[in-house]
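S.K.: need the 3D shape of this:
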Amino acid sequence: MADDQTTAKESPLFADNELLELTITAPFTNMMRERSADEEAAATLSYRDVVDGEVVLDVGIRTRGRFRKQKDICTFTPLRINFKKGATKGTLFKKIDKVKLVTHCRDGSRRYSQSVLREYLAYRILNTMTDDSFRVRLLHVTYIDTNPKKRQREDFAFFIEPDDRLEKRLGLKVQDIPKTTISSLDGAHTNLVSVFQYLIGNTDFSPIKAPEGEPCCHNHVLLGTRNDSMLSIPYDFDMSGFVDAPHSAPNPRFRLRNVRIRLYRGRCMNNARLATTLQAYTDRKADIYTLLSGLTQLSDQTRRKVKRYIDDFYATIEDPKRVNARLQEKCI
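M.R.: As a prediction, this is how the structure comes out:
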């Protein structure tokens, strides 16, 4: 049963960071063949509750995404789960209407499985730095196919906090505008996020605009306002060097050799805040390494790689000459 002490603004699903075991039963073969963004398939989602035992929910499910929805990229796409109104009362999914599920992309790939964990860890690092970020919940999912062959697969995945739950938790509204300006954003939060994107080696984003025809912003959600400023909150880190997914490729705009090469995309107008921002990351250094060591599902090899990547970040921000050359002088 969902915790009755969970606040009215908080979903019990995202109030806990323990690994959640789920089973989802759906016509996955048909879904992965058709990849419809509009048609929902009937499915069931089940998990075990310490009080109520097995909890089974009837849900709708559909494929989602853009890049990872392409058949030559992922054989198993990200998913969106739609809960029936009123059906989640008293369950872990209380307060959840629809929720995004980040999946493993390709069956039987250890590297893709580890990439899911790495992307989850990236979200958790940002959560450690600021509450003004998307919460996530790590899962181990058994996928049961209702098609005749009934193929079963298991892998790691994670849920991303829905926009409406983020709105409730932060007391802000998603802004439906095509673009904005850096000066309209909260400077301290923007700087914190810019350094986070540098930490994870990500250049696939814009906090102020999106490709034509898409809502603002590119791999960011715009919320407002607080103290006359908006927040631009990032998501989708699979193209980062931190995640290093097999399908990732460097942004051709920047002529980087590979995704693991960092490029700072912070704003020059916020350079005066940089020392304070970097000190915040130094203050949370032990917490970030604790997150890494505590994610026991990572392989030893992956853990070593991620640790080296984080080590390199701290070697940079703790050296004034490197800060000047790699961050301050690279601002835009």
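
S.K.: can we go C-alpha only for contacts and neighbour counts from here?
M.R.: Noted.

S.K.: contact partners for T75?
M.R.: 32, 105-107 (C-alpha atoms under 8 Å, 6 or more residues apart in numbering).

S.K.: report the buried members of those residues.
M.R.: Those of these that meet the buried threshold are 32, 105-106, by 16 or more other C-alpha atoms under 10 Å.

S.K.: closest one of those residues to Y198?
M.R.: Of all those, Y198 sits closest to C105, with 24.8 Å by C-alpha to C-alpha.

S.K.: the closest one and P78 touch, don't they?
M.R.: Yes: in this structure, C105 is within contact of P78 by C-alpha atoms under 8 Å, at 7.3 Å.

S.K.: what count of nearby residues applies to E18?
M.R.: For E18, the number of neighbouring residues by other C-alpha atoms under 10 Å comes to 10.

S.K.: another for comparison:
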Amino acid sequence: MRNPKHLFVALVLLLHLPFYSCGQEKAEPVAGALSLFETLVHRDSVTVTIDTDWGRIIRKKMEEEYQRAHVIICAGADTLVDLDAQVASRGAVRKQVCFNPPLKLKFGKSDLRNLGFDGHHVLKLVMQCTMGGGGESLAEKEMAAYGLYRILTPQSFRIRPIRLIILNKGKNRENNIFDGFIIEPEKELADRMQGQIPKRETCSVLMVERPQFNRMAVFQYMIGNTDWAVANLHNLKVVKVPEYHKLIPVPYDFDYAGMVDAHYAVPTESLDIKSVRERRYLGFSCSEEDADKLAAEFLAKKQEFLAFCNAFPWAEDRTRRSVVKYLDDFFEELENPRQFRYVFGNGINHK
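M.R.: Now for the predicted structure:
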């Protein structure tokens, strides 16, 4: 553990096995049948406690098999959920390279409805990849990336930062506390955008709204992320929204971004860059006029971006400084018209 306060919390939890309860107060049923995620995203100090055979999750993480668990979700002193559920590993790359895989929690729909929530019954969790401060820092930086994109556009995934407590009921009774976050369910993203996510595995970039694509591409350049593609919908969803003729791209999974700088992240060989810390623009080649507009849009957000990172409540000072330094380098480029016009003018010839 990196923080004495975390050690104290862990000791308190161990004294209250087998289940950790957040407090004596039970939350009232949610008026209007909001989803569990929608409720959590508006609450502070969310803690998710999972009592399961954690060793089995680790051993079988490549198989993504559901197993029984007991889950308690608290917001402050309110216990919002105290239910039997199922938990499984998930993820493409992270379950291979991380000791701690991302998770999915599946509740009974009727169980959630009985608590006043609507039927969205599966939550996707991302937790720190490794034990200790290094893993926590990566989770914090990725949370910051989601927050930055939310500042740029509401057409984005929301997340709810959490404290995740694993109560291991397997042979090894070691219990752990992790930093992590819950990502907005895809259906809720689409509903919030008043659209639908088409069931498709491929997509032409010509089917995507150009302004939204350009904005996303510059954002990915800002955080140093090249681990995305429209063609095979790699690390992004496309949403069909009635007010637009074409699809809206919504990115996710920023762990390969240079701003995050995960220990396992390596750039694609075809990009001819040596490190994920090196930026590479993967958007359309832009005219000088379009490049100027994009630069102006991001420069207008500069102070808001930096203020968000400097005040990011789920990160330690050194993590904040690392993120701000990486963004400063980007904004230094934007303040040099010759430089950003060259970068944005030499994008990808998308077809």
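
S.K.: just to revisit the earlier point, looking at the buried ones among the contacts of T75 of the first structure, which is nearest Y264 of the first structure?
M.R.: C105 (28.2 Å).

S.K.: quick one: map that closest one onto the second structure.
M.R.: In the second structure, C105 of the first structure lines up with C129, judged by TM-score structural alignment.

S.K.: quick check, that match in contact with V93.
M.R.: No: using C-alpha under 8 Å, C129 of the second structure is not in contact with V93; the gap is 11.2 Å.

S.K.: list the contacts for the equivalent of Y235 of the first structure over in the second structure?
M.R.: Using TM-score structural alignment as the criterion, Y235 of the first structure maps onto Y252 of the second structure. Listed by C-alpha under 8 Å, 6+ apart, the contact partners of Y252 of the second structure are 146, 157, 235-236.

S.K.: quick one: which of those has the most company?
M.R.: For these, the largest neighbour count, defined by other C-alpha under 10 Å, is 21 neighbours, found at F157.

S.K.: isn't that residue up against P249?
M.R.: No: using C-alpha under 8 Å, F157 of the second structure is not in contact with P249; the gap is 10.8 Å.

S.K.: list the buried ones in the longest helix along the second structure?
M.R.: Looking across the second structure with DSSP state H, the single longest helix is helix 133-152. For helix 133-152 of the second structure, the neighbour count (16+ other C-alpha under 10 Å) marks 133, 135-149, 152 as buried.

S.K.: could you list the residues in contact with it?
M.R.: 1-2, 126-130, 156-159, 161, 178-181, 219, 223, 252-255, 259-262, 301, 304-305, 308-309, 312, 314-316, 319, 323.

S.K.: and the closest residue to A217 of the second structure other than its chain neighbours, what does it touch?
M.R.: With C-alpha to C-alpha, 6 or more residues apart in numbering as the criterion, A217 of the second structure has its nearest non-adjacent residue at 5.0 Å, and that residue is G283. G283 of the second structure is in contact with 213-214, 217-218, 344, 347-348, counting by C-alpha under 8 Å, 6+ apart.

S.K.: can you tell me what G283 of the second structure aligns to in the first structure?
M.R.: When the first structure is aligned by TM-score structural alignment, G283 of the second structure is paired with G266.

S.K.: look up how far N191 of the first structure lies from its match.
M.R.: Per C-alpha to C-alpha, to the nearest Å, G266 of the first structure is found 7 Å from N191 of the first structure.

S.K.: try T290 of the first structure
M.R.: Distance of T290 of the first structure to N191 of the first structure, computed by C-alpha to C-alpha: 23 Å.

S.K.: tell me the secondary structure at the residue lying farthest from the centre of the first structure.
M.R.: Centroid-distance maximum for the first structure: P148 at 33.6 Å, with C-alpha atoms, centre = their mean. Under the three-state scheme (DSSP: H, G, I helix; E, B strand; the rest coil), the conformation of P148 of the first structure reads as coil.

S.K.: could you do P249 of the second structure as well?
M.R.: Three-state call for P249 of the second structure (three-state DSSP): strand.

S.K.: residues near it, how many?
M.R.: Considering only other C-alpha under 10 Å, P249 of the second structure is surrounded by 22 other residues.
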